[in-house]
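> after the sequence you'll find the predicted model.
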Amino acid sequence: MTSTGNPGGTPGRTPGGTSIDLNADLGEGFGRWHLTDDEQLLSVVTSANVACGFHAGDAATMRRVCDLAAERGVRIGAQVSYRDLAGFGRRAMDVPSGELAAEVAYQIGALEVFARAAGARVAYVKPHGALYNRVVHDEEQAGAVVAGVRLADATLPVLGLPGSRFLAVAAKAGLPVVTEAFADRAYTDEGTLVPRGREGAVITRADDVVERSLGLARSGVVTSHSGRDIAVRARSLCLHGDTPGAVDLARRVRARLEEAGVRVEAFG
């Protein structure tokens, strides 16, 4: 997969220089179980990927996160997934295209109710976990996700990996596309994410994550798992909310970016 430029694929340029959106996966709880520190992360990020009930999240959690995000001016995004609560949406699944499209639209619609009640709206869509990785290469599943997004709202931007089939299909269907990068995930030489089951797939050293964030924002370059510098041009940077010390790390990343003159703001 080649990480080439596209309308959503380069770090933003503003009168003050480079800009980057910071997104995080939020609302990843269910009932009495809570995984992410939503309130604290919403003081750092500019876009919130809210779990819509299929890999995590429930009605009360979605409403609470939407209220907090709207109050703080953070953009609300629907994080759609395979129906896999037990596996946190990270297990491979085979879902017929029509069924997947309907389930994607269903998740977006559920979150939209709470976003509108908070005085905001769902502003973009991002697949989660196994679905995110599947649509990098699988055009049929990518098409199903795109069909689901269009069923819910044909104007919604979608977030995805640069060079993925998902973004190509979405762009062809007329959806705005926004590329994203991951500072805490290892990359292959082809620009895809190293599978979580492999050693070193997740970058755990905080200093490394901070410096990788800066490199991605300023130059669109990251060092791959094998040590090669590869181009990963992205308009949004994902900060995982379910990792230990996620809030402190997110604060460090944002502070480092701003110190270096990178403007942290939602993509537009």
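It's in. Numbers count the residues shown, from 1 in each chain.
> only C-alpha atoms from now on, for both contacts and neighbour counts.
Will do.
> in this structure, which helix is the longest?
The residue-count maximum for a helix in the chain (DSSP state H) belongs to helix 97-117.
> need the contact partners of that one.
Contacts of helix 97-117 with the rest of the structure, by C-alpha atoms under 8 Å, 6 or more residues apart in numbering, involve 50, 52-54, 62-63, 66-67, 70, 76, 78, 80-82, 121-122, 125, 140-141, 143-152.
> and if you look at stretch 141-150?
Outside stretch 141-150, the residues that reach it (C-alpha under 8 Å, 6+ apart) are 97-98, 100-105, 108, 125, 134-136, 156, 165-166, 169-170, 173, 175.
> mark which of these are buried, thanks.
Neighbour-count burial within those applies to 97, 100-105, 108, 125, 134-136, 156, 165-166, 169-170, 175; the criterion is 16 or more other C-alpha atoms under 10 Å.
> tell me where the chain has strands.
Under the criterion DSSP state E, strands of the chain are mapped to 12-14, 17-26, 47-51, 75-80, 122-127, 158-160, 177-182, 221-223, 229-231, 236-239, 263-264.
> now do the helices in the stretch 51-200 of the chain.
When secondary structure is read from DSSP state H, counting those that start in this stretch, the stretch 51-200 of the chain shows helices at 59-72, 97-117, 129-137, 139-152, 165-172.
> can I get the ones you listed in JSON lines including distance to residue 264?
Shown next, in JSON lines, are the helices of the stretch 51-200 of the chain (distance: least, C-alpha to C-alpha, whole Å):
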{"stretch": "helix 59-72", "distance to residue 264": "15"}
{"stretch": "helix 97-117", "distance to residue 264": "23"}
{"stretch": "helix 129-137", "distance to residue 264": "24"}
{"stretch": "helix 139-152", "distance to residue 264": "27"}
{"stretch": "helix 165-172", "distance to residue 264": "23"}
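> use this one as the comparison:
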Amino acid sequence: MTAAKTIDINCDLGESFGPWRMGDDDALLAVVSSANIACGFHAGDPDIMQRTVALAVAHGVAIGAHVSLPDLQGFGRREMAVTAAEAYALTLYQVGALHAFARAAGARLRHVKPHGALYNMAARDHTLAAAIARAVRDFDPSLWLFGLAGSALLDAGREAGLQVASEAFADRGYREDGSLQPRREPGALITENDLAIAQAMAMAREGKVRAVDGSIVELQADTLCVHGDGPHAVAFARNLRAALLAADIVVAAPGADA
């Protein structure tokens, strides 16, 4: 009997700050299997981190550190010139901060995922990617590293001896080389629910996505990212999970049985 296919649904959470609120984290945590929790550099603060970890524990969702460049005003989406040593230190700093909250809640970290500009930079810059991977390994070699499918970050993670999860995006446009279309370009965000669900299912079942130029790109999808900051985020996450389950695809975090 063929084993059922398993895929993870991850979401960027804990992105509120002080009295300002972003997204419905509680509702999303009832749907997703992995939570990438902001660590204070692009979003979040100590109170939000503690609250989001507690919610993730209550929902049985895998906890991950969503590490970023130090760019609170720009939400971590502006590229910065950082050295490999700086990337190592900022990754270790943020992972350590979230680990403290997880440990206090009787839980543990399961993965690390860079955010925004740092994610895209590490996808193409092997030196930067290697620094991030080393920081994750030096903190805890059992942690999974999430990165863009086919990217330098996943290569660096494997070279560092980490378990890696190839990430695909349901609601983002892809270029013909497998990179994400920049947000500033038309078509970078797929806003139609049915189109995003169809793209996600093609990636989950067939390992393929249609690029913006019409070509077909092959990619591995171990984890599907849904963004938690849109007005229809919860409904979309629910629809995606339902579509996966209807296709006999199990939704679970990487290494959930470990």
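Yes, it's here. Keep in mind that what you see is a predicted model, and the values were worked out from it rather than measured.
> circling back: out of the helices of the stretch 51-200 of the first structure, which one sits most buried?
Compared across these, helix 139-152 shows the largest average neighbour count, a mean of 23 (mean count of other C-alpha atoms under 10 Å).
> which bit of the second structure covers it?
In the comparison with the second structure, helix 139-152 of the first structure aligns to the range 126-139 (TM-score structural alignment).
> what's the mean distance for the matching stretch versus the first structure?
If you overlay the two and look at stretch 126-139 of the second structure, the average distance to its match in the first structure is 1.7 Å (mean C-alpha distance after the TM-score superposition for the first structure).
> how big is the offset of stretch 51-59 of the second structure relative to the first structure?
Its aligned residues in the first structure lie a mean 0.8 Å from stretch 51-59 of the second structure after superposition (mean C-alpha distance after the TM-score superposition for the first structure).
> against residue 183 of the second structure, how distant is the corresponding residue of the second structure for residue 41 of the first structure?
Counting by TM-score structural alignment, residue 41 of the first structure corresponds to residue 28 in the second structure. Between residue 28 of the second structure and residue 183 of the second structure the computed distance is 23 Å (C-alpha to C-alpha, to the nearest Å).
> same check, this time on residue 50 of the second structure
30 Å.
> run a quick neighbour tally on the aligned partner of residue 215 of the second structure in the first structure.
For residue 215 of the second structure, the aligned position in the first structure is residue 228, judged by TM-score structural alignment. When counting by other C-alpha atoms under 10 Å, one arrives at 13 neighbours for residue 228 of the first structure.
> how about residue 228 of the first structure, nearest residue that isn't a chain neighbour?
Leaving aside its chain neighbours, residue 228 of the first structure sits nearest to residue 189 (6.8 Å; criterion: C-alpha to C-alpha, 6 or more residues apart in numbering).
> against the second structure, where does stretch 168-187 of the first structure fall?
Residues 155-174 of the second structure are the counterpart of stretch 168-187 of the first structure, counting by TM-score structural alignment.
> what sits against the closest residue to residue 40 of the first structure other than its chain neighbours?
For residue 40 of the first structure, ignoring the flanking residues on the chain, the nearest one in space by C-alpha to C-alpha, 6+ apart is residue 247 at 6.5 Å. Under the criterion of C-alpha under 8 Å, 6+ apart, the neighbours of residue 247 of the first structure are 37, 40, 41, 241.
> next one: residue 37 of the second structure
For residue 37 of the second structure, the contact set (C-alpha under 8 Å, 6+ apart) comprises 12, 13, 14, 15, 49, 52, 53, 63, 64, 65, 66, 98.
> that one matches what in the first structure?
Matched across to the first structure, residue 37 of the second structure falls on residue 50, judged by TM-score structural alignment.
> distance of its match relative to residue 59 of the first structure?
11 Å.
> okay, and the common contacts of the two?
With C-alpha under 8 Å, 6+ apart applied, the contact sets of residue 50 of the first structure and residue 59 do not overlap.
> contact partners for the residue mapped onto residue 257 of the first structure from the second structure?
Alignment note: residue 257 of the first structure maps to residue 244 in the second structure; criterion TM-score structural alignment. The contact partners of residue 244 of the second structure, taken as C-alpha under 8 Å, 6+ apart, are 201, 250, 251.
> residue 108 of the second structure matches what in the first structure?
Aligned against the first structure - with TM-score structural alignment as the criterion - residue 108 of the second structure pairs with residue 121.
> my guess is that match contacts residue 76. True?
Yes: if you go by C-alpha atoms under 8 Å, residue 121 of the first structure and residue 76 touch, sitting 6.8 Å apart.
> right, and residue 143 of the second structure touches residue 111 too?
Yes: counting by C-alpha under 8 Å, residue 111 is a contact partner of residue 143 of the second structure at 4.9 Å.
> related to what we said a few turns ago, so residue 121 and residue 76 of the first structure - more neighbours on which side?
Just comparing residue 121 of the first structure and residue 76: by other C-alpha under 10 Å the higher neighbour count belongs to residue 76, 27 against 18.
> show me what contacts the more buried one?
For residue 76 of the first structure, counting by C-alpha under 8 Å, 6+ apart, the contacting residues are 47-50, 66, 69-70, 115, 120-124.
> okay, those residues in TSV with distance to residue 233 of the first structure next?
Below are the contacts of residue 76 of the first structure laid out as TSV (distance: C-alpha to C-alpha, whole Å):
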residue	distance to residue 233 of the first structure
47	18
48	20
49	20
50	24
66	29
69	27
70	28
115	30
120	29
121	27
122	25
123	21
124	19
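> of all these, which comes closest to residue 221 of the first structure?
Nearest to residue 221 of the first structure out of these is residue 47 (C-alpha to C-alpha; 22.1 Å).
> burial measure for the closest one, as a count.
Each residue near residue 47 of the first structure was counted by other C-alpha under 10 Å, and the total is 27.
> again, but for the one 4 residues further on
By the criterion of other C-alpha under 10 Å, residue 51 of the first structure has 30 neighbours.
> go on, the one 3 residues further on?
By the criterion of other C-alpha under 10 Å, residue 54 of the first structure has 21 neighbours.
> distance of it from residue 94 of the first structure?
Plainly put, residue 54 of the first structure is 15 Å away from residue 94 of the first structure if you go by C-alpha to C-alpha.
> same check, this time on residue 116 of the first structure
32 Å.
> before we move on, what about residue 74 of the first structure?
Between residue 74 of the first structure and residue 94 of the first structure the distance is 33 Å, computed by C-alpha to C-alpha.
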